[in-house]
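**Q** no sequence on this one, just coordinates:
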């Protein structure tokens, strides 16, 4: 990934100033928050994709393999994968096709539902996703360019935003054991 030279002015701060100057003061802070999140996502995704390129993966395909590797048996119903990755079925199908062609996962008939398929991680898929995870952990996840305290606060803020946006609900409390 080519390094870019830092800009002399924060373009988001300048956009916020312009928003206010043009009479949109009530929306300026929200615009700068949305734009900041989107720019941060671009920066992080560029780092992640550069690491995944070495393994012939995109982050989306990595996530699919990692999800399967986390499952007890290395297999899950396609519908569960779609739900947990929170992406459109077409996107998952495309990723499955590419990973299947590369011998990293396979489709298996669902034992209880003839209309459904199970996605199963192959040994090659498990080995590749383990190596890719090590690379991400070492070169991205542990080197975010912000402090651990800021990282915790950011995760907390974004979790509240996601929850308030309907992304998830808190699980109901489990009953106390008898």
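**A** Noted; the coordinates are in hand. Here the structure is a predicted model, which means the values were calculated and not measured.
**Q** make it CA atoms for all contacts and neighbour counts henceforth
**A** Noted.
**Q** Relative to residue 43, how far out is residue 50?
**A** 11 Å (Cα to Cα, to the nearest Å).
**Q** Between those two, which has more neighbouring residues?
**A** Neighbour count, other Cα atoms under 10 Å: between residue 50 and residue 43, residue 50 has more, with 17 against 11.
**Q** Which helix or which strand is home to that one?
**A** Take DSSP states H and E as the rule and residue 50 turns out to sit in helix 25-53.
**Q** in that helix, what counts as buried?
**A** For helix 25-53, the neighbour count (16 or more other Cα atoms under 10 Å) marks 28, 29, 31, 32, 35, 47, 48, 49, 50, 51, 52 as buried.
**Q** so the second one touches residue 15, yeah?
**A** When you say that, I think you mean residue 29. No: counting by Cα atoms under 8 Å, residue 29 sits too far from residue 15 to count as a contact (10.1 Å).
**Q** related to what we said a few turns ago, helices or strands next to the helix holding residue 50 in the packing?
**A** helix 11-21, helix 59-70, helix 123-136 (3 or more Cα pairs under 8 Å, 6 or more residues apart in numbering; DSSP states H and E).
**Q** tilt between it and helix 59-70?
**A** Calculated by axes from the mean of the first three to the mean of the last three Cα atoms, to 10 degrees, helix 25-53 forms an angle of 70 degrees with helix 59-70.
**Q** Next, the angle from helix 25-53 to helix 123-136.
**A** Using the same axes, to 10 degrees, helix 25-53 lies at 130 degrees relative to helix 123-136.
**Q** Below is an additional structure, to be compared with the one above:
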């Protein structure tokens, strides 16, 4: 039933989700997907299809399109609107932000212009990922609720250090990345 398809709020969110999905047959993380917009019982959806480069298995994912399309911003990264993700849970978002944060050295003085642009984009993506985690916190709460963690991987990230999902700590991480983003 198309109305049960998960919502991909932006292409960026859909592409990250796909990047995080290994082949269910052999575990290969890589896949080159082709995308199309389809109508499923009158509901517009994005369909991503590809073939696993290791085992050849056909891979296919379908996502509901948002009612209002969010255009990608020119100078930063945005994964969605104000609502929390239906595709990626807060534990995965924070893991992804951490992974990106480790990729950018603190001293970029020896970087050329292309390396600086790449580093700035990486920090902007980490910042956007932390902002996604914050969207899971209800306005009257100070942390991400336990039931927001819907994947085994996300629950594992939370179990390792649950305090990282407190609003105050997440805002500090967000502010750090925001400062890093503006220093170039």
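**A** Sure, I can see it. Just so we're clear, the structure is a prediction, and the values are computed from it rather than from any experiment.
**Q** TM-score them against each other, please.
**A** Taking TM-score structural alignment, normalised by the length of the first structure as the basis, the two superposed chains have a TM-score of 0.26; 72 aligned residues with a Cα RMSD of 5.2 Å.
**Q** can you point me to the longest helix in the second structure?
**A** Ranked by residue count under DSSP state H, the longest helix found in the second structure is helix 113-134.
**Q** buried ones in that helix?
**A** 116, 119-134.
**Q** now do stretch 12-23 of the first structure
**A** 12, 16, 17, 19.
**Q** and residue 64 of the first structure, how far is that from residue 70 of the first structure?
**A** With distances taken as Cα to Cα, residue 64 of the first structure is found 10 Å from residue 70 of the first structure.
**Q** I meant to write residue 42 of the first structure there.
**A** Separation of residue 42 of the first structure from residue 70 of the first structure (Cα to Cα) stands at 27 Å.
**Q** What is the neighbour count of residue 152 of the second structure?
**A** Number of residues near residue 152 of the second structure (other Cα under 10 Å) recorded here: 12.
**Q** Now for the residue lying closest to residue 15 of the first structure once chain neighbours are set aside: which residues touch it?
**A** Excluding the flanking residues, the one nearest residue 15 of the first structure by Cα to Cα, 6 or more residues apart in numbering is residue 32, at 7.4 Å. Contact analysis of residue 32 of the first structure by Cα atoms under 8 Å, 6 or more residues apart in numbering lists 12, 13, 15, 16.
**Q** Which single one of those is nearest to residue 117 of the first structure?
**A** Nearest to residue 117 of the first structure among the contacts of residue 32 of the first structure: residue 12, at 45.6 Å, using Cα to Cα.
**Q** I'd say that closest one and residue 35 touch.
**A** Yes: contact criterion Cα under 8 Å: residue 12 of the first structure and residue 35 qualify, at 6.9 Å.
**Q** Can you give me the buried ones in the strand of greatest length in the second structure?
**A** Longest strand in the second structure by number of residues, with DSSP state E as the criterion: strand 43-51. By 16+ other Cα under 10 Å, the buried positions in strand 43-51 of the second structure come out as 44, 45, 46, 47, 48, 49, 50, 51.
**Q** after that strand, next one along is what?
**A** Elements were assigned by DSSP H and E; along the chain past strand 43-51 of the second structure, the next helix or strand is strand 58-64.
**Q** That next one vs strand 43-51, what angle?
**A** 160 degrees.
**Q** Using TSV, lay out the helices and strands packed on helix 25-53 of the first structure together with distance to residue 79 of the first structure.
**A** Formatted as TSV, those follow (distance: least, Cα to Cα, whole Å):
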stretch	distance to residue 79 of the first structure
helix 11-21	39
helix 59-70	12
helix 123-136	20
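**Q** can you tell which of those helices is closest to residue 100 of the first structure?
**A** Per Cα to Cα, nearest to residue 100 of the first structure of these: helix 123-136, 9.5 Å.
**Q** which of the helices and strands packed on helix 25-53 of the first structure sits most buried?
**A** Comparing those on average neighbours per residue, with mean count of other Cα atoms under 10 Å, the densest one is helix 59-70 at a mean of 20.
**Q** for the helix or strand immediately after it in the chain, packing partners?
**A** Sequence-wise, the next helix or strand downstream of helix 59-70 of the first structure (DSSP H and E) is strand 75-77. Under the contact criterion of 3+ Cα pairs under 8 Å, 6+ apart, strand 75-77 of the first structure touches helix 59-70, strand 117-121.
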